[in-house]
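Asks: I need the structure of the sequence given here:
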Amino acid sequence: MPLLRSLDQAATHRYGRVLLATAIVVVAMIALPDNDLGRGFALVLQALLLVMVTVAARDTRSRVLTTIGVAAAFVGVISAAGATLSTWIVLGLSCALAGAMITTLAIGVVALVRTTGVTVQAVAGGLAMYLLAGMAFSDLIGAVAAVGDGYYFAQGTDGTSGERIYYSFVSLTTTGFGDFTPSNEVGRALAVLEVLIGQIYLVVVVALLVGNLTRRDARADGPGSP
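Replies: The predicted structure is shown next:
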């Protein structure tokens, strides 16, 4: 599309904007009501975020990403208009959006590092993937809660969509407030997996990006620099 191609040229690898937009979407999804209107707006926000990601990663011609984004936006508008949708449709599209964004960001950040080295934009892209991982885990929690016999949380609830996102980030960051705790083995295993991924990602991927960014700046400011 001509519009996406023109945006592509203007916003290549602007992952700082993607990081800011991702944080805004996460907060908005936690605050949105757990009803058809809220779920519809959440899908539309994620579809718009996918557009930003594909533009930043210069992947605007991908038919798969376009199909996922259009489908999510269409279903989101229908839900926001008052239509009651299956939980699996909403969860499936939300998980597909998160997976598509993480994959696209990873490819784009790797391409950026290979061409220009580690930059602030690359670090921002890495952090955006971290936030998207939290969103993806909240969808997995919703899926487990939907198929389980009892309540997902020991507090006697499956949680609203916003509460599941909140709990996901509490687990991902190992904050552990304790107001929501999984009640079964599958939930506990998922929590452990998210904790491990969250910590390993920070101490390996983000640390490597920041460490190489620091060394690159130090070389630039070294004795041989003007």
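Asks: okay, CA-based contacts and neighbour counts for the rest of this
Replies: OK.
Asks: ok so residue 102 is a helix residue?
Replies: Yes. Counting by DSSP: H, G, I helix; E, B strand; the rest coil, residue 102 is part of a helix.
Asks: For it, which non-adjacent residue is spatially closest?
Replies: Spatial nearest neighbour of residue 102, excluding adjacent residues (CA to CA, 6 or more residues apart in numbering): residue 129 at 5.5 Å.
Asks: Against residue 171, how distant is the spatially most central residue of the chain?
Replies: Closest to where the C-alpha atoms of the chain average out (CA atoms, centre = their mean) is residue 132, at 1.5 Å. Per CA to CA, to the nearest Å, residue 132 is found 14 Å from residue 171.
Asks: And for residue 179?
Replies: Residue 179 is 12 Å from residue 171, by CA to CA.
Asks: Comparing the two, which residue is more hemmed in?
Replies: Just comparing residue 179 and residue 171: by other CA atoms under 10 Å the higher neighbour count belongs to residue 171, 25 against 9.
Asks: ok, that one - contacts?
Replies: 191, 194, 195 (CA atoms under 8 Å, 6 or more residues apart in numbering).
Asks: Following up with a second sequence; could you model it the same way so I can compare the two?
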Amino acid sequence: MSVTRELPENAGFFVTHRWSILLGLLALLILLDGFDDHFVWADTIALWGLSLLFLGVVGATERRTTLRLIMAVPVVAWFAMILVSELWGAKMDGSLAVVAAILLFGSMLISFRQLIGPVHSEYERLSSGIFGYLLIAMIWGLIYWRIEVAHPGSFNLPDDVGQQRAPFVYFSMITMTTVGYGEITPAASLPRMLTGLQAIVGTMFVAIFIGRIVGRLK
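Replies: Below is the predicted model:
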């Protein structure tokens, strides 16, 4: 049986459509990632877009909960490091990557909570599930990218692909969907195990997600 949450009559547009908005923003960020090697401004826009995404996820978390407080701490750290980097030119790429990984993982967990918790709309539950699915692909893609940067040659890459982030997010998405075109393949033991694990996680997530949605719509 479906469980829905009543909202105040004056609830704003973001409150009633927050996961749909966050899903649209995440999709735009993934698409924008493909332009980072063509336009110098793409990285800057992606950085601030990711900041808005993190703020939106915190806003979508239930008020006065421990989870919201836990998520708010790295968000504050994220904005503080961005300001330090922009105002004083400090190199904080490594620290930003760590905080981003924490926030992405936390955002994924929060989106998964919507699959089992009460919501005001089943469409919002659907949006939060797709949001979490895309986040899994993004997180795995960032892991692949960092492995290749730390240990070049961990992946068999086309000649026109260097150490950009976007090809690894793409590889993650086609692995997640078990498409496997084959132009990028793991060449070391760790990425091979990770790609196999991701394929299993992706398949299980789709099965569980569809089961939850269909079960609640009955």
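Asks: Got a TM-score for the pair?
Replies: After superposition, the two chains reach a TM-score (TM-score structural alignment, normalised by the length of the second structure) of 0.77; 202 aligned residues with a CA RMSD of 3.0 Å.
Asks: Quick one: the helices in the first structure, in order.
Replies: In the first structure, the helices defined using DSSP state H lie at 2-10, 15-31, 36-56, 63-80, 87-116, 120-147, 161-172, 185-200, 207-220.
Asks: Adding distance to residue 154 of the first structure, write those out as CSV.
Replies: CSV is the format used below for the helices of the first structure (distance: least, CA to CA, whole Å):
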stretch, distance to residue 154 of the first structure
helix 2-10, 46
helix 15-31, 20
helix 36-56, 24
helix 63-80, 30
helix 87-116, 22
helix 120-147, 12
helix 161-172, 13
helix 185-200, 10
helix 207-220, 35
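Asks: Please name whichever of those is nearest to residue 155 of the first structure.
Replies: Judged by CA to CA, the one of those that comes nearest to residue 155 of the first structure is helix 161-172, at 12.3 Å.
Asks: what's the closest one aligned against in the second structure?
Replies: Following TM-score structural alignment, the aligned partner range for helix 161-172 of the first structure in the second structure is 165-176.
Asks: And stretch 125-132 of the first structure, by the same measure?
Replies: Against the second structure, stretch 125-132 of the first structure falls on residues 128-135 (TM-score structural alignment).
Asks: which parts of that stretch are buried?
Replies: 128, 129, 130, 131, 132, 133, 134, 135 (16 or more other CA atoms under 10 Å).
Asks: Have a look at how far, on average, it is from the first structure.
Replies: Superposing on the first structure and averaging over aligned pairs (mean CA distance after the TM-score superposition for the first structure), stretch 128-135 of the second structure comes out at 0.6 Å.
Asks: I'd assumed residue 22 was in contact with the residue nearest to the centre of the first structure.
Replies: Yes. With contact defined as CA atoms under 8 Å, residue 132 of the first structure reaches residue 22; the gap is 7.5 Å.
Asks: my read: residue 154 of the second structure touches residue 146, true?
Replies: No. If you go by CA under 8 Å, residue 154 of the second structure and residue 146 don't touch, sitting 10.3 Å apart.
Asks: Neighbour count: these two, which is higher?
Replies: It is residue 154, of residue 154 of the second structure and residue 146, that has more neighbours when counted by other CA under 10 Å, with 20 against 16.
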